[in-house]
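No sequence on hand, only this structure:
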């Protein structure tokens, strides 16, 4: 179902988190649950994946993750600030030790000069408070390709965050 590299990354995360007794959550907008889907494709993922939040609308981000209406008004849904609030909200509204969040413009429409198609903000955080953020500009490479690239980057962020002491 998944490209080999995504499956390998997901398998490595599940193995590492299982060995360390860690749980994770996802908060997804533009990927619509694909990150959770890639992780739960791996046998044994139920010991690691606590839950996934698909918060495609702004209302869902507010209601499910506690994203601030003021932050949405000031920065828009596709922003560093919202990705970080989504990740923090996923941790605080779950039993997870770590969470990764994504918000972006997968296309083909919806872009602007300031926020073009292919722009994705990703954030990962844990209960200790460390936050990682990536602003990715994948370009107008097609909706599927933007979403797959976002899954790859999100899995990379989870791996990186889990290695921080």
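Sure, I can see it. None of these values were measured; they are calculated from a predicted model.

CA only for contacts and neighbour counts going forward, please
Noted.

ok, for the residue nearest to the spatial centre of the chain, nearest residue in space, not its chain neighbours?
Closest to where the C-alpha atoms of the chain average out (Cα atoms, centre = their mean) is residue 101, at 2.8 Å. Sequence neighbours aside, residue 27 is the residue nearest to residue 101 in space, at 4.5 Å (criterion: Cα to Cα, 6 or more residues apart in numbering).

which residues does the one you found contact?
Applying Cα atoms under 8 Å, 6 or more residues apart in numbering, we find residue 27 in contact with 52-55, 86-87, 90, 99-102.

try this one next to it:
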């Protein structure tokens, strides 16, 4: 349905859906470095439906800003479903938002392993009123392409989380 839309168009659709539902979003981003928040705030009037973004690039930031248990990071790694689940929940709990997306991944060109190659990205969408979803993806491309694909998918997932 939204496969051909640009990141900016997806952010516009997200804003319309959040406005119609009376909901507010937040983000907790690691490998995308605020890219989702940037796409959202490119939309005029987004302050009505977007509260804040947590750029949690370091493990300490994940703990300090969105309450990720350091033991989870030690056990599963920063790029893991349990960590992004806590990031998404923490983003909602530490903001005035109703729902959030959390992203942690290995955009490259370095940092990949056999278990978690470059392009591995974990995402979690959390809606305090309805549902949550957590997935791991393997994107192909260079650092910029991995990040762009993650931003696009994060927006699609937020749209789905509103519906």
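Right, received. Where do you want to start? Source: prediction; values computed, not measured.

quick one: the closest residue in space to residue 49 of structure 2 that isn't next to it in sequence from residue 129 of structure 2, how far?
Excluding the flanking residues, the one nearest residue 49 of structure 2 by Cα to Cα, 6+ apart is residue 24, at 4.4 Å. Using Cα to Cα, to the nearest Å, residue 24 of structure 2 is found at 12 Å from residue 129 of structure 2.

shared neighbours of the two, which are they?
With Cα under 8 Å, 6+ apart as the test, residue 24 of structure 2 and residue 129 both reach residue 98.

Neighbour count for those two, which is higher?
Per other Cα atoms under 10 Å, whichever of residue 24 of structure 2 and residue 129 has more neighbours is residue 24, with 24 against 11.

Tell me the spacing between that one and residue 91 of structure 2.
Residue 24 of structure 2 sits 12 Å away from residue 91 of structure 2 when distances are taken as Cα to Cα.

Equivalent analysis for residue 109 of structure 2, please.
28 Å.

out of the two, which sits in the more crowded spot?
Neighbours around residue 109 of structure 2 and residue 91, counted as other Cα under 10 Å, are more numerous at residue 91. The numbers are 30 against 13.

mean per-residue distance, the helix ranked longest in structure 1 to structure 2?
Determined from DSSP state H, the single longest helix within structure 1 is helix 143-162. After superposition onto structure 2, helix 143-162 of structure 1 sits on average 0.5 Å from its aligned residues (mean Cα distance after the TM-score superposition for structure 1).

for that helix, the distance to its chain's centre please.
Taking Cα atoms, centre = their mean, to the nearest Å, one finds the center of helix 143-162 of structure 1 at 7 Å from the center of the full chain.

With stretch 69-79 of structure 2 instead?
Counting by Cα atoms, centre = their mean, stretch 69-79 of structure 2 comes out at 17 Å from the chain centroid.

And that stretch, what's buried?
Using 16 or more other Cα atoms under 10 Å as the test for burial, stretch 69-79 of structure 2 gives 69-70, 73, 77-79.
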